[in-house]
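1. quick one, fold the following:
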Amino acid sequence: MKKNCIVIGSGFASLSAACYLAKDGWNVSVYEKNDSLGGRASQFVKGGFTFDMGPSWYWMPDIFDKFFADFNKKTSDYYQLDKLSPAYKIFFSDDIITIGDSMDKICVEFERIESGSSKELKKFIREAQINYDIAINKIVLRPGLSPLELVTKETILKVDQFFKTISSQVRKRFKNPKLISTLEFPVLFLGAKPSKTPSFYSFMNFADFGLGTWHPKGGMYEVIKAMQNLAIELGVTMHTSMPIDKILVSNGKATGVSSGGKIFNADVILSGADYHHSESLLEQKYRQYSEEYWDKKVFAPSSLLFYIGFDTKLKNVEHHNLFFDTDFELHAKEIYDNPQWPSNPLFYANFPSITDTSMAPKDCETGFFLVPIATNLEDTQDLRDQYFELIMNRFELRTGQNIRNNIIFKEIFCVNDFKERYNSYKGNAYGMANTLTQTAFLRPNLRSKKVTDLYFTGQLTVPGPGVPPALISGKLVSELIIKDN
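-> So this is what the prediction gives:
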């Protein structure tokens, strides 16, 4: 007889797990609290403008390819994928670095900034590629149950890289601060300072320079729609606008969930919702981790986000743009070391309609601005407005254009919204940081240690933050569930 699994949440990890379990013959039901699927990868549409509310970088295309291949499908069965050229621009106070769509183009740009740097860059990326192969084909495919999972003949040779930092390794090879910032940027996706991130994670630099930056036509939400369609093809049922208020446990075994006074029973419960929130749905005695545990963990930043519709095409920008025209170190300290609203923040600006005209009306631009900030900050309208002015001033200065009069509308999303919409712990945007003491088996478990048949997936557990890791997390937990049952 088929077994039943209830999946709480519908982000990348939840949908991934739902597909793998359904493929194995399970009856799978997904329950989402919001009115549309996707979790933090939601979509916002207004007046012909389309915004990805969360992830907007499509990196590691091989991970997406592998996911769909597991179901004898291809990404092209569901969405069109284009490689961005250039991948992105980085604005500094006195220069702009353009990251091209090939190593040759990137090497030329590095040489322009620092003579002889291209030789070091090629060596660095070759080593990063070896790390990528070990990470993606060995380490991340393990469920984080034991420290021995990290011990392979490949990782033994790399053990020193778990105790050195990205920052130290980059600074050993490159002297120009702009190139250092360019190479330290990708680990920000892992949610920690480069000076706290093991140098093994240089594999993110290979993901960036080696594999390139891509864009699914219509935006990242097309991937969510693809996974939803695949899940439905496999027999998964979807329920939206159904927040779960309790995980039911009987004699130490998860037996179901309740939503709005109704009870839904299942053989296995899997939560892809925020891990801290998921445990709050249990009686105290069934929770694995205390409030003190969560409070001591290093969380990836939250974000202040502006979604803006412009009635004109913008100049001097690309699809992805990073504004590193202020003090990188100071901003990092104001996120991690001394949490406060940043005095002069770095920020990111995304204009997908530059390469994908389907995402904005004709002669208009879809704009998404992101300021990384510490978690759990005070979030008021005054602060949101203050930072909007600060960001717009810098954007207009660096790109040489006045755009405020071209704003049709703007929507703002910040700490309070992350808490309310996603039940996000302290309003974090990206989950728990991948520091040395929060890697692999040192992260919260995929399987509950206190409740039988209760499992977790997503960015707070194994393997960590980011969209490709979320796809892998869903696969890992599904394999664990299948093995246990």
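2. switch to C-alpha atoms for all contacts and neighbour counts from now on
-> Will do.
3. buried stuff in stretch 417-429?
-> Going by neighbour count (16 or more other Cα atoms under 10 Å), the buried part of stretch 417-429 is F418, K419, Y422, N423, S424, Y425, K426, G427, N428, A429.
4. secondary structure added to the residues you listed, as CSV?
-> Below are the buried residues of stretch 417-429 laid out as CSV (DSSP: H, G, I helix; E, B strand; the rest coil):
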residue, secondary structure
F418, helix
K419, helix
Y422, helix
N423, coil
S424, coil
Y425, helix
K426, helix
G427, helix
N428, coil
A429, coil
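5. in CSV, list those residues along with distance to A41.
-> Formatted as CSV, the buried residues of stretch 417-429 follow (distance: Cα to Cα, whole Å):
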residue, distance to A41
F418, 12
K419, 15
Y422, 11
N423, 14
S424, 13
Y425, 17
K426, 18
G427, 15
N428, 14
A429, 11
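6. which of those residues sits closest to T240?
-> If you rank the buried residues of stretch 417-429 by distance to T240 using Cα to Cα, Y422 comes first, at 13.5 Å.
7. what residues are up against that closest one?
-> Y422 is in contact with G39, R40, A273, D274, counting by Cα atoms under 8 Å, 6 or more residues apart in numbering.
8. separation between it and G100?
-> 35 Å (Cα to Cα, to the nearest Å).
9. D356 reaches W214, doesn't it?
-> No: applying Cα atoms under 8 Å as the test, D356 and W214 come out as separate, 11.7 Å apart.
10. distance of the residue nearest the centre of the chain from W57?
-> Residue closest to the average C-alpha location in the chain (Cα atoms, centre = their mean): G466, at 2.9 Å. Distance, G466 to W57, using Cα to Cα: 10 Å.
11. here's the other one to compare against:
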Amino acid sequence: MTVIGGGISGLAAAGLLAREGHAVQLLEQNDTLGGRAGRWEAGGFRFDTGPSWYLMPEVIDHWFRLMGSSAAAELRLTRLDPGYRVFFEGSAQPVDVPAGRHGAVGLFDSLSPGSGESLARYLDEAEDAYGVALERFLYDDFSSLRGLAHPKVLRRAPQLAAMLAQSLHGRVSRRFSDVREQQILGYPAVFLGTTPFHAPALYQLMSHLDLTQGVLYPQGGFAALVDAMERLAREAGVHILTGARATGIVTGPAPGGPRVEGVAWTDAQGRVHRTGASVVVGAADLHHLETELLPEELRTHPEAAWNRRDPGPGAVLACLGVRGRLPQLAHHSLFFTRDWRDNFDRIRRGTAPAEATSVYVSRTSATDQAVAPPGDESLFVLVPSAAVPEWGRGGVDGAGAPEVEAVADAAVRQIATWAGIPDLADRAVVRRTFGPADFVHDVNAWRGGALGLAHTLAQSAFLRPGNASRTVDGLLYAGASVRPGIGVPMCLISAELVLKRIRGVHGPGPVGPPVVPLRGEALLGEGTSPERNGSRESGAAASEAPVSGATPPRAAAARVGAGAGSRWLT
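-> Sure thing, here's the model as predicted:
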């Protein structure tokens, strides 16, 4: 078997298939693994250039358990408290969103008296929707729709239909009049590559993840997760080749129609190879796989179909190594404009933000002392944009395309003004930017999309591209372009859907025991207690609680890889 792509979904699929007993070769075009879950290092500063919110911990742990381990054994997880900080345009003080349901209810009551009770009901519904999604939808490749007739689904059919017919913003705004509360409940739509005005209200379930379960952080960043996955995949027998660019999926005739025979690829020296394979897993961008590696007559998704699809947002990213401390920022900080609808409309139109825009900042050095020199800070800044590769690529020390550098400069000025850090730009001694064209260059992203196909109604569940080619037997797909969707947990599930296909298992549900949503103390892992450990600073901005105990010996050696890649997000 051959897997194309060494991102999260490719590593996950290769590991599961090798663990199953198959001979597996993985081809990765870049020099380092991780795909959108990239990393970069300079001047003693380390950066995740991709995923930074560790959500759905039960899904990640489930993959590790299928590999004979666990998240607690492979990672050192920290629960963030506050989960994140929000700066609202025009508001003098930011709002810290505490970890856990009780704190979130109290916060809402402080923002709008009486709204805590509404939030409690909202979170009950979100938890129920998430539980049903785990059991009936996320682990289903929808090769058959019989699973939709399950009693648990039928009993909730009226509620589910209402959630699909309504936008997330519509559902939230009918229950919460405070704009700040609306934005706290609506922003998770951005994780799904869309907006609260276009995401179905079913994605209310996302609030269960950040408000009830809380936000975790793996020490060493998501690079540590990639390293742990690579290690387990290699131990299972996966033969990993980096600098190996797939150039074609080789097919041949068979009684039932075309089927895969292998993959053509070139190595780092430009030599041409052909590897035979009875199964090929395309764990790269689906548009690239079908339009670049298959002839037109064998494509499941012709170009006309792509013209009707939403690539999701692009992004401009900036990695900043900053001298001195930045207590004004939490581990995760969100900057929200007052007129959100106008902000999202400008993003969709591809208008460069010449004024205030919504921005995300990750200050991992608030929690992880290894990512910056002592007393300094590592910042990752994300500015959502349209998928506009025409803006160009980023660069080091201001050497990126003018449009990209201008967007990054504006974001730094906005952060400095809103958070009260007037000398932020002057204190940045390390800087690298990434633009929409970097996603095309580094991960072959369709139209420069930073995340994958947006989770609109027409691109969710069984309406999303499937995990198997309809024209080529033996060609399977995993990753953010296909079911179940965007994000590290979703990519892990897509790998499991590939395993189920190969086993001939159809219908909902994971391989092995059920995946049960974790709450409260269960998030703290095995054999650990919830007492707090010391953070790098006092106060709510960076308090943290150990989740999975001390760093396990075999994970310590590979906590943060030293490779410098230029990839990004999940």
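12. drop the TM-score for these two in here.
-> Once superposed, the chains reach a TM-score of 0.96 (TM-score structural alignment, normalised by the length of the first structure), with 480 aligned residues with a Cα RMSD of 1.5 Å.
13. now which residue in the second structure aligns to the residue nearest to the centre of the first structure?
-> Correspondence of G466 of the first structure to the second structure, assessed by TM-score structural alignment: G487.
14. distance of its match from L499 of the second structure?
-> Counting by Cα to Cα, the gap from G487 of the second structure to L499 of the second structure is 19 Å.
15. next one: L27 of the second structure
-> The value you get for L27 of the second structure to L499 of the second structure, if Cα to Cα is used, is 18 Å.
16. out of the two, which sits in the busier spot?
-> Shown here are L27 of the second structure and L499; by other Cα atoms under 10 Å, L27 has more neighbours (25 against 19).
17. go ahead and confirm that one touches L11.
-> No: contact criterion Cα under 8 Å: L27 of the second structure and L11 do not qualify, at 10.1 Å.
18. need the helices for the stretch 151-300 of the first structure, in chain order.
-> Taking DSSP state H, counting those that start in this stretch, the helices of the stretch 151-300 of the first structure run over residues 153-157, 166-173, 177-184, 203-205, 221-233, 275-280, 291-296.
19. okay, the fourth one sits on what stretch of the second structure?
-> Right, the one you point to is helix 203-205 of the first structure. By TM-score structural alignment, helix 203-205 of the first structure lines up with residues 205-207 in the second structure.
20. mind listing residues that contact that stretch?
-> Contacts with stretch 205-207 of the second structure, where a contact means Cα under 8 Å, 6+ apart, come from L123, E125, A126, E127, D128, A129, Y130, L185, P188.
21. tell me the secondary structure at the corresponding residue of the first structure for the first one.
-> Put plainly, it is L123 of the second structure. Using TM-score structural alignment as the criterion, L123 of the second structure maps onto I125 of the first structure. Counting by three-state DSSP, the backbone at I125 of the first structure sits in helix.
22. all helices of the stretch 301-450 of the second structure, in order?
-> 303-306, 340-349, 402-419, 424-427, 436-443.
23. which of those helices sits most buried?
-> Of those, the one with the most neighbours on average (mean count of other Cα atoms under 10 Å) is helix 436-443, at a mean of 23.
24. what does the following helix or strand past that one contact?
-> Helices and strands here follow DSSP states H and E; after helix 436-443 of the second structure, the next one along the chain is strand 475-477. Strand 475-477 of the second structure is contacted from outside by 259-260, 279-283, 286, 466-469, 498, using Cα under 8 Å, 6+ apart.
25. which stretch of the first structure lines up against strand 475-477 of the second structure?
-> Under TM-score structural alignment, the match for strand 475-477 of the second structure is residues 454-456.
26. and the matching stretch, how far from the second structure on average?
-> Compared with the second structure after fitting, stretch 454-456 of the first structure deviates on average by 0.8 Å (mean Cα distance after the TM-score superposition for the first structure).
27. now render the helices of the stretch 301-450 of the second structure as JSON lines, adding distance to G248 of the second structure.
-> What follows is those, written out as JSON lines (distance: least, Cα to Cα, whole Å):
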{"stretch": "helix 303-306", "distance to G248 of the second structure": "18"}
{"stretch": "helix 340-349", "distance to G248 of the second structure": "33"}
{"stretch": "helix 402-419", "distance to G248 of the second structure": "32"}
{"stretch": "helix 424-427", "distance to G248 of the second structure": "45"}
{"stretch": "helix 436-443", "distance to G248 of the second structure": "16"}
